[in-house]
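Undergrad: mind looking at a prediction? Sequence and model below.
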Amino acid sequence: MKHKGEKPRDPREWNPQLPAAISRLILKCLEKAKEKRFPTADELRAEIGAIEKGIPGTDKEKTKRKSLTSNEITVTFGLKKLFIPVVAAVAAIGLGLVLWRFVFLGQAVERSIAVITFQNQTGDKSYDYLQAAIPNLLISSLEQSKYLHVTTFERLRDLLRQAGKEQVDVIDSELGFELCRRDNVDALVVGSYVKAGDTFATDVKIYDVKTGKLLKSATARGTGAQTILDKQIGQLSRDISRGVGLSKKAAEEAEVQISGSQTSSLEAYKYFSMGKESLDKFYYEDARQNLEKAVELDPQFAMAYLHLYRVHINRNNPQLAAQALEKAKAYSTRAPEKERLYIEAAYARRVEKDTDKEFRILQEIAAKYPKEKEVRSSLFAVYQQKKMYPEAVAEANKALELDPKWAYILNQLGYLYIGMEDLGKAEEYLKRAVSVAPEDANPLDSFGYLYFLTGRLDEAIAQYKEAVRVKPDFGSEDIIAYIYAVKGEYAEALDWLDQFILASPSKNWQSLGYWWKAVFHHTLGQRKQAGMELARAEKAWESLGDKYGPAMAKLVQAHFYFEGGEYDAALRVFSEYQKDIQDAQPQAGRLAVTENDLWLALVEWKRGRIESARQKLDPIQILFSERPKDKGPIFAQLEKTYKILQAEIWLSEGRTAKVLDFLEKDFALRAPFIGPAYARILIWHNFPSEQDVLARAYQKAGHLDKAIEEYRKLITFDPASQDRRMHNPVYHYRLARLYEQKGLRPEAKGEYARFLELWKDADPGLTELIDAKKRFAQL
């Protein structure tokens, strides 16, 4: 029965020369789950044919043999047992032919080639975008040939950075030769385009890099710029493959392999290029707008959908991400091989939940395109998520060998070392990222996060402000506002939220700004204003069809009801939140269950049903004890809430000594992670807002000095601590009561004054406000 349960080994373990595509096909045939195997013999045969085309040969037939029948045979057999041997036979014969060709015919000699910026000779600057678009389209086309190793435009940019010429936009022939020699490229393609009336003509020249000799020149013409995409790219690609120095037979085979473009619209490609560039800089809103324009112009543009998927994942819009990925997969047959493999890798991960398959595909890309740095960053991310940190660092170093000044991977290494709690290394890599890209907002934003984690709040604010200066709509103002709230400077916090809303390029971000205003107004005792801001945010999110945003609004509303003593409403709204968050993030089911159980226990405790609350808490304790030490950012905050609730229950039961022993020895905060899902993390870091159980336990035990000391800690930021909770004005009121109890009237008056200053616009009927005003007047 071993064959039924044991996972098949990668065939390349016993034959490393076996191509990755063949290995993937064999493993798919051996899948245990029926739905993961090829459903029909036709699909298996088509895949074998596609692989066979990609393996160099010697004496291929120049034309396909005509079928022995005039029509496709359509007779079917009802017996399932007859179908299985047929599939097996097709697989065996097809794989045998493919393997025979690979083992016995060997690999043909490849030629490396680079295509540099084209010259715009139209006299019209509106066509400047073609200077990069035409080379990129030629590169995508030429990459289909197994005989050509094509230097991507991204690689040329890497080489420019290494040469200290990153500011160069247009690569002329002299610089092109220099870059090619630096990267050991065999042939260089230079080109230009001109317009006469409606006719567009594109000219290319192919040079031998070592000798400078002109190998071939070619021209393609057509009516209208669109013909560049429709026919000129294909024609020029074939001319280049003939002129680059391949043998006649290899050139002929290369021409067969060269496919059409990944899009049918030149205009769509322009917006795609701009979107991709913005995404590389983490300018998500710019990327979204350009990529959506690209798919509007070409609704079957697979790679534009893949990049849209990446935008939505990073913007924490899982539903929109899923829709974009499904469209990318549906139209992936139009994409060139490398791009199709990227789509398959993303699909394997997000839809098929098959991370092993994703990893195999990424390894295949790395093997086929050794100078493709993006695949190294993808492998880095896979290892990082699996917490295989040495392997992640190794992949990052491979990327840096290709481009030592790649700000993106330097930035990601910084985050990796933050996760490893090696903050010195993190700072080193983030400094390098900023130094190589000083006018890129993302490394500055990342540096702000590092300073936030290490307690350097003013330095964090300065870095985030610098990111906003570099890119006014980058969207760092909400974090600046939050840091001011941690400092207790709520006027500044609200001002920065107003700036965030005004600068927001999307309704989604504006809604987030209103959401934060609701949280801050609630903390300042302005409950009615908080409710209005929250309703505004939720309505705007719902109008976008977003599930995650309304879920966050409901989570906060449930906490508002909870703190206002409206427990039935709190339970109802939290149930609605649970439905929305599971619709938005169905993969996080266990997390939602934990949240729900914890919420029910909180409400039971607040209602005074202590025994019921304790019973609901027991299974949560088991769950947390079973999870690994690194529980993830949301689980870490839920565990904090669980421990506070456990202490509250013991305090309600009169077990004060146990509370003190538990919180003094076993309780520690963890600074929140600022990432795509940061809103949910920060809410659980801050709510329920009364997290002063240790101070109240000291007070109940008669240790007033220790209670005062604990409240002083709660209202005084400690850079050495992990506490990044918002400043809670109510703690000033409670500290003032303790000072008053101790007979320390000046100290009490000072704390009442601070509380009343923060709550100067609070709703008039709140108990703490009424009592503080009365006591302050008496002092």
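TA: Happy to help now that I have it.

Undergrad: hey, let's count contacts and neighbours off CA atoms from now on
TA: Will do.

Undergrad: dump the residue contacts of Ser721.
TA: With contact set as CA atoms under 8 Å, 6 or more residues apart in numbering, Ser721 has these partners: Gly455.

Undergrad: tell me the secondary structure for it?
TA: coil (DSSP: H, G, I helix; E, B strand; the rest coil).

Undergrad: which helices and strands does the helix or strand harbouring Lys431 pack with?
TA: Using DSSP states H and E, Lys431 falls within helix 423-436. With contacts taken as 3 or more CA pairs under 8 Å, 6 or more residues apart in numbering; DSSP states H and E, helix 423-436 sits against helix 407-419, helix 441-453.

Undergrad: which other residues reach it?
TA: If you take CA under 8 Å, 6+ apart as the criterion, helix 423-436 is touched by 405-408, 410-411, 413-418, 440, 443-444, 446-447, 450.

Undergrad: distance check, the spatially most central residue of the chain against Tyr678.
TA: Nearest to the mean C-alpha position of the chain, counting by CA atoms, centre = their mean, stands Asn314 at 3.7 Å. Noted for Asn314: a distance of 11 Å to Tyr678, by CA to CA, to the nearest Å.

Undergrad: again with Arg734
TA: For Arg734, the distance to Tyr678 equals 30 Å [CA to CA].

Undergrad: these two - which one has more neighbours?
TA: Between Arg734 and Tyr678, counted using other CA atoms under 10 Å, Arg734 has the larger neighbour count: 23 against 15.

Undergrad: work out for me the element that one sits within.
TA: Going by DSSP H and E, Arg734 is in helix 730-741.

Undergrad: which positions within that helix qualify as buried?
TA: Judged by neighbour count (16 or more other CA atoms under 10 Å), helix 730-741 contains these buried residues: Val730, Tyr731, His732, Tyr733, Arg734, Leu735, Ala736, Arg737, Leu738, Tyr739, Glu740.

Undergrad: ok, second structure coming up, stack it against the first:
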Amino acid sequence: MPVRDVERVAILPFENLTGDASADWLARGFPAILASQWAGSKSMHAFPAASARDAYANRATRLLHGYLRRDTGAGRLLVASLEDLASVRSVSRFEIPAGNWFEAARRLASDVDPSARPFPVSRPELIPALLEARTPALAEAVAKDPSFAAAHLALVRQLGTAGQRAEALETARRALAAKLPAIEEAEMRLVISALENDLPGRRKAAESLAALRPSDADIAVGAALLATNTGDQTKAVALFEGAQRSDPGNADLWNQAGYAAAYAGDFDKARSMIGRYRAMLPASANPLDSLGDVHFRFGRLKEAEQLYLDAYQTSPTFGGGLALWKAALAAHLAGDAKAAATHAARFLEQREKAGDPTAPLRRARWEYLSGNRDAALARLANLSGPLPALLAAAWRADVSGAGSFAKPEQKAAYALELLLRRRFQEAEPLLREIKATPNREISDKAGFLLAGALLELGRKQEAAPVLAYWPIPDSDPDPLFETLALPRIAQWKRALR
């Protein structure tokens, strides 16, 4: 039988074979109670599943199913089987007297995993209110039993979803005052911080919850994404690695972790993780594209170019053929104008044949980026809309060294305008503000522009660590950044040599 760090246990609805309709709710009740009791396990992640198909879709490694039936005499018996899905073999079978169904669930949980915790409720007869999931029933349940942690959480979430923010926060704080168990307290603090739009609080609560639920990959991923968007890529990598331990069959985790490692400056780990992603999806273009991004980030531009071409060869329609555009950028920045022109021409021809309405604007962008500025501006003159107008104004300002194309409230564009006009001291605080944006890609771009401003101000030591890298090309590139910032980043990098 396979040995795994963490078993992913799908719990199917339990059947009620007692003939007593009042026990029908236990079909959903048992899976919810058991999953909660195993929430802190280091060796298994349990989750309710509607069917075996649902279990497989969620990469379950084991399946728990069972039923409640009458025993000889007047009693009831809880019968459950735990099966390994890879070997299609039974792991364990349980038969537990169920005169008290709540005690039977507790016994089953501890028999499967001795680390199981008690389900946090003092009055088990209130559990149907949790399954009913109606606000009045939940409110009544927590009023009758303040220790009913799951009902507190469900009620706060429902109030928040309904837009009743003040009521949700008041209810959440009352719940915390009732001394929730550690797991539910962390979950509640996560909900509160989301309601209060408190990003540092959300991150702290998410990481606490990930530590308390070490086998739940989804929670680790949520914490990792918060770390990523608040600039702590090293912590994000560690959290993604925890998620991989719990859900190694989730290919996307390896891709996300690879990007986090790239942003953290660890080329070998990034390449290794995305290499694992590629091994899991050998027919997909995306792993090759991701590897191209990693090599681009670390200045391995010719290797990035080839990986983008390999991605395009694998699937010419992947991302609308954008891998060719990325290959053109990589070749252009590597100084291979001929290869860059070839890749860009192929991409633009593909987009024009596909009837892409943005193809003329794309062609103008490439003309400008590759030095044919007059042709680019002439092409823009024939295009209508706010984006062509913005680009035309920005490019004219770039060519002439004068003019304005952005208002101060258009922070990213205005910061770029300040750089073009060499107003580096004014640009610095604005770029620091943008860099603090809780979005990895926006923050990263601002970081490169800030490094350029610092370099121009003579602060080479502050600029150099950032300019050791390249910004990863976006799947939907910002034309201002692409045509105006990338060439300057190349200049700044050359100035550091």
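TA: Okay, I see it. Quick caveat: nothing in here was measured; it's all calculated off a predicted structure.

Undergrad: which residues in the second structure does the helix holding Arg734 of the first structure align to?
TA: Aligned by TM-score structural alignment, helix 730-741 of the first structure corresponds to no residues of the second structure.

Undergrad: swap in stretch 24-36 of the first structure?
TA: By TM-score structural alignment, stretch 24-36 of the first structure lines up with nothing in the second structure.

Undergrad: look up how far Ser504 of the first structure lies from the residue nearest to the centre of the first structure.
TA: For Asn314 of the first structure relative to Ser504 of the first structure (CA to CA), the value is 16 Å.

Undergrad: with Lys773 of the first structure instead?
TA: Lys773 of the first structure sits 39 Å away from Ser504 of the first structure, going by CA to CA.

Undergrad: ok, back up a step: now do the helix holding Arg734 of the first structure: which elements does it pack against?
TA: helix 704-715, helix 745-758, helix 767-778.

Undergrad: recalculate using a threshold of 6 Å.
TA: helix 745-758 (3 or more CA pairs under 6 Å, 6 or more residues apart in numbering; DSSP states H and E).

Undergrad: now do the helix it packs on against helix 730-741, angle only.
TA: Relative orientation of helix 745-758 of the first structure versus helix 730-741 (axes from the mean of the first three to the mean of the last three CA atoms, to 10 degrees): 160 degrees.

Undergrad: buried set for helix 745-758 of the first structure?
TA: Along helix 745-758 of the first structure, these residues count as buried under the neighbour rule (16+ other CA under 10 Å): Arg745, Glu747, Ala748, Lys749, Gly750, Glu751, Tyr752, Ala753, Arg754, Phe755, Leu756, Leu758.

Undergrad: closest to Val295 of the first structure out of the residues you listed?
TA: In terms of CA to CA, no member of the buried residues of helix 745-758 of the first structure lies closer to Val295 of the first structure than Leu758, at 49.5 Å.

Undergrad: quick one: map that closest one onto the second structure.
TA: Checking TM-score structural alignment: Leu758 of the first structure goes with nothing.

Undergrad: cool, Tyr383 of the first structure as well?
TA: Using TM-score structural alignment, Tyr383 of the first structure pairs with Ala227 in the second structure.

Undergrad: what's the distance between the nearest residue to its match once chain neighbours are set aside and Asp218 of the second structure?
TA: Closest residue to Ala227 of the second structure apart from its sequence neighbours, by CA to CA, 6 or more residues apart in numbering: Ala236 at 5.3 Å. According to CA to CA, Ala236 of the second structure stands 13 Å off from Asp218 of the second structure.

Undergrad: quick one: which of the two has more around it?
TA: Applying other CA under 10 Å to Ala236 of the second structure and Asp218 shows that Ala236 carries more neighbours, namely 29 against 14.

Undergrad: which position in the first structure aligns with that one?
TA: By TM-score structural alignment, Ala236 of the second structure lines up with Ala392 in the first structure.

Undergrad: who has more neighbours out of Lys773 and Ser504 of the first structure?
TA: Neighbour totals were compared for Lys773 of the first structure and Ser504, and Ser504 leads with 21 against 14 (other CA under 10 Å).

Undergrad: tell me who's in contact with that one.
TA: Neighbouring residues of Ser504 of the first structure by CA atoms under 6 Å, 6 or more residues apart in numbering: Asp473, Gln510.

Undergrad: what's the neighbour count on the nearest residue to Pro13 of the second structure once chain neighbours are set aside?
TA: Take Pro13 of the second structure and drop its neighbours on the chain: the residue closest to it by CA to CA, 6+ apart is Ala27, 4.8 Å away. Neighbour count for Ala27 of the second structure, taken as other CA under 10 Å: 17.

Undergrad: host element of Ala27 of the second structure?
TA: Using DSSP H and E, Ala27 of the second structure maps to helix 26-37.

Undergrad: ok, the residue nearest to Ala227 of the second structure - contacts?
TA: Neighbouring residues of Ala236 of the second structure by CA under 6 Å, 6+ apart: Ala224, Ala227, Thr228.

Undergrad: on that earlier part again, so where is the helix holding Lys431 of the first structure in the second structure?
TA: Counting by TM-score structural alignment, helix 423-436 of the first structure sits on residues 267-280 of the second structure.
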